[in-house]
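> One predicted model, sequence on top.
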Amino acid sequence: MGDRWRSYVLGGACAAFVVIPTVGPLLGKGEQTRRYDTVITPPDYAFVVWAPIFAGSALATGNQLLPGNRARPVSRRTGWPLAGAFATNALWSLAAQGDRFALTPFLLPVATAFAAVAHARQQRLPAPAGWAAATPASTGLLLGWTALASAVNVAAGAKLAGARESVAASVAGVLGVAGAVTAGVAASRRGRLPLALASGWGLLTTALYPRRPRGVRIAAAAGAAAIAAAARR
């Protein structure tokens, strides 16, 4: 019964995670992120990364929902934290669409923490086979992107609260997140490449964005290089 309820909650949370940010713009209530641009926000085209995140998450969730897979170790160990990550990301989207952007710096780090728990738990499990491999892959993508996005949201929240945007502080934030992701990639046995790809993509596109300060672009390039080196080990 516990496996069944967990799968129900996971399925509902994943559905909200995918549908809310997809349907919102069609109804004229898209996320108002452009209003709170920062010096470390990646360019618009970088956000295409959500397509593989959504697709991978839906595939992994669908696999866990199958009756024969509900009791598998990967489902039991990752189901609840992934449900938390999906639900909190959905709340983030609702806040961004409702112009309650002041809430996003608190929501996204929580979503990242849930994804980090799911990712960490998979490191101690046997290598997944077949469609079960979608779970570590999609979790890595989600964690890699939201870790970087959390720093951007914190910077946007500070700016919204009236704080003066500091390039030096932004550079420190970029390097801090890149260092944490690099350590996570180096320590991972499962999902390390998707984790590296998601964060590396965000950092690389920021490094190539001419509208960002030179110091931020250099820090982003250095972070992307460090993550790539860790992924190749």
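Good, I have the coordinates.
> make it CA atoms for all contacts and neighbour counts henceforth
Noted.
> Would you indicate which residues of the host helix or strand of residue 83 are buried?
Element membership for residue 83, per DSSP states H and E: helix 73-97. Burial within helix 73-97, assessed by neighbour count using 16 or more other C-alpha atoms under 10 Å, is assigned to 74-97.
> all helices in this protein, in order from the N-terminus.
Read by DSSP state H, the chain holds these helices, from start to end of the chain: 2-26, 50-65, 73-97, 104-122, 134-160, 167-187, 192-207, 214-232.
> Turn those helices into TSV, columns for distance to residue 128.
As requested, these are exported to TSV (distance: least, C-alpha to C-alpha, whole Å):
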stretch	distance to residue 128
helix 2-26	18
helix 50-65	12
helix 73-97	8
helix 104-122	9
helix 134-160	8
helix 167-187	18
helix 192-207	14
helix 214-232	19
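> which one of the ones you listed lies closest to residue 37?
helix 134-160 (6.7 Å; C-alpha to C-alpha).
> helices or strands next to the closest one in the packing?
Secondary structure elements in contact with helix 134-160, counted by 3 or more C-alpha pairs under 8 Å, 6 or more residues apart in numbering; DSSP states H and E, are helix 50-65, helix 104-122, helix 167-187, helix 192-207.
> Could you pull up the residues touching the spatially most central residue of the chain?
With distances taken as C-alpha atoms, centre = their mean, residue 146 lies nearest the centre of the chain, 2.6 Å away. Each residue near residue 146 by C-alpha atoms under 8 Å, 6 or more residues apart in numbering is listed here: 108, 109, 111, 112.
> for comparison:
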Amino acid sequence: MTVLSPGPTRTDLVRNVVVALLAVAQVLVAAVAGDTVGTVAREYPSPLLAAGWAFAAWVPIYVGFVGYAVFQALPAQRARQAHRTTGWWMAASAVFNMGWVLSFGAGWLPLAQLMLIGLLVSITLVFGRYCRMPAESVVERVVARGPVALYAGWVCMATPMGTAATGVWIGLPGTGALAAIAAVVVLLAVTATVSWAVLSGTAVVPFAIAVMWALVGTALNDPPEAVVVAGAIALVVVLAATARRISTAGFPVRAAWG
């Protein structure tokens, strides 16, 4: 039986407006920051640093966030329980994103890492809650579930990248055998985590695409051979987990797209 939510409340309207404003604000912050994040990242290279072109993933992420912001503010969407349980966390993710961009671009890597962890927690929490609630329409899959899954997958990989850069910032080696071994261990651990998320989640296609995009970007950025091999293994594992999740799901479309 479907449980109908009461009509929009003042809290709903405030949440709608806050999410919409923050969606625009984070795009503006990213535009003003330009390539400062990439410039700083290249100053603290590690075997987990993805190639510059891989960071183009932020373009569909930001576009998707704006689409989500418009969607959740529509009159028919404002009072839905799905938005009530995720909207403020989406707002938090935008705040953490802006904090990360500004602090990383300024070279304050420890603070940026804290912002990135906050972003990871908030966006994966939204992703997890969406996994427990089926989408009501194709439009919702395209403008809400898909962008959130893509965002979550990318941040799951961006967090260890940021951690590696922060490690170099504090004086840990970014090259050599020790750095390569650490990178392989981190890659395998992250692969296990994201594969679990794929096997138990929904909208796993965009989530897995973001993860694999980051893995390819890392493997093609001239890391040590051991990291390339670990990345190739990770690609196969994530792809296999995605295929298994969809093929064994009772509702394959929901498993794939939310």
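Perfect, thanks for sending it. Everything quoted here is computed from the prediction, not taken from an experiment.
> coming back round to it: could you identify which of the helices and strands packed on helix 134-160 of structure 1 is most buried?
Each of those was assessed for mean neighbour count using mean count of other C-alpha atoms under 10 Å. The highest is helix 192-207, with a mean of 25.
> how big is the offset of it relative to structure 2?
Mean deviation of helix 192-207 of structure 1 relative to structure 2 after superposition (mean C-alpha distance after the TM-score superposition for structure 1): 1.0 Å.
> and the helices and strands packed on helix 134-160 of structure 1 as JSON lines, adding distance to residue 228 of structure 1?
Conversion of those to JSON lines gives the following (distance: least, C-alpha to C-alpha, whole Å):
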{"stretch": "helix 50-65", "distance to residue 228 of structure 1": "19"}
{"stretch": "helix 104-122", "distance to residue 228 of structure 1": "19"}
{"stretch": "helix 167-187", "distance to residue 228 of structure 1": "8"}
{"stretch": "helix 192-207", "distance to residue 228 of structure 1": "7"}
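> so which of those comes closest to residue 3 of structure 1?
Taking C-alpha to C-alpha as the criterion, helix 50-65 is the member of those that comes nearest to residue 3 of structure 1, at 9.4 Å.
> any idea of the angle that closest one forms with helix 134-160?
Taking axes from the mean of the first three to the mean of the last three C-alpha atoms, to 10 degrees, one finds that helix 50-65 of structure 1 is oriented at 130 degrees with respect to helix 134-160.
> what does the residue nearest to the centre of structure 1 align to in structure 2?
In structure 2, the residue paired with residue 146 of structure 1 is residue 155, using TM-score structural alignment.
> Likewise for residue 21 of structure 1?
For residue 21 of structure 1, the aligned position in structure 2 is occupied by residue 30, per TM-score structural alignment.
> Which residue is the nearest non-sequential neighbour of its match?
If you skip the residues right next to it in sequence, residue 30 of structure 2 has residue 101 as its closest partner in space, 6.9 Å away by C-alpha to C-alpha, 6 or more residues apart in numbering.
> list the contacts for the one you found?
Applying C-alpha under 8 Å, 6+ apart, the residues near residue 101 of structure 2 are 29, 30, 33, 37, 112.
> What is the equivalent residue in structure 1 for residue 171 of structure 2?
Here residue 171 of structure 2 is matched to residue 162 in structure 1, going by TM-score structural alignment.
> wait, residue 132 of structure 2
Here residue 132 of structure 2 is matched to residue 124 in structure 1, going by TM-score structural alignment.
> same thing with residue 204 of structure 2?
Going residue by residue (TM-score structural alignment), residue 204 of structure 2 aligns to residue 192.
> Could you report the neighbour count for the aligned partner of residue 8 of structure 1 in structure 2?
The criterion is TM-score structural alignment: under it, residue 8 of structure 1 has residue 17 as its aligned partner in structure 2. Here the neighbour count serves as a burial measure; for residue 17 of structure 2 (other C-alpha atoms under 10 Å) it reads 16.
> what about the closest residue to residue 17 of structure 2 other than its chain neighbours, distance to residue 247 of structure 2?
The spatial neighbour of residue 17 of structure 2 that comes closest, neighbours along the chain excluded (C-alpha to C-alpha, 6+ apart), is residue 73 at 7.5 Å. Distance from residue 73 of structure 2 to residue 247 of structure 2, counting by C-alpha to C-alpha, to the nearest Å: 34 Å.
> Please apply the same query to residue 159 of structure 2.
Counting by C-alpha to C-alpha, the gap between residue 159 of structure 2 and residue 247 of structure 2 amounts to 30 Å.
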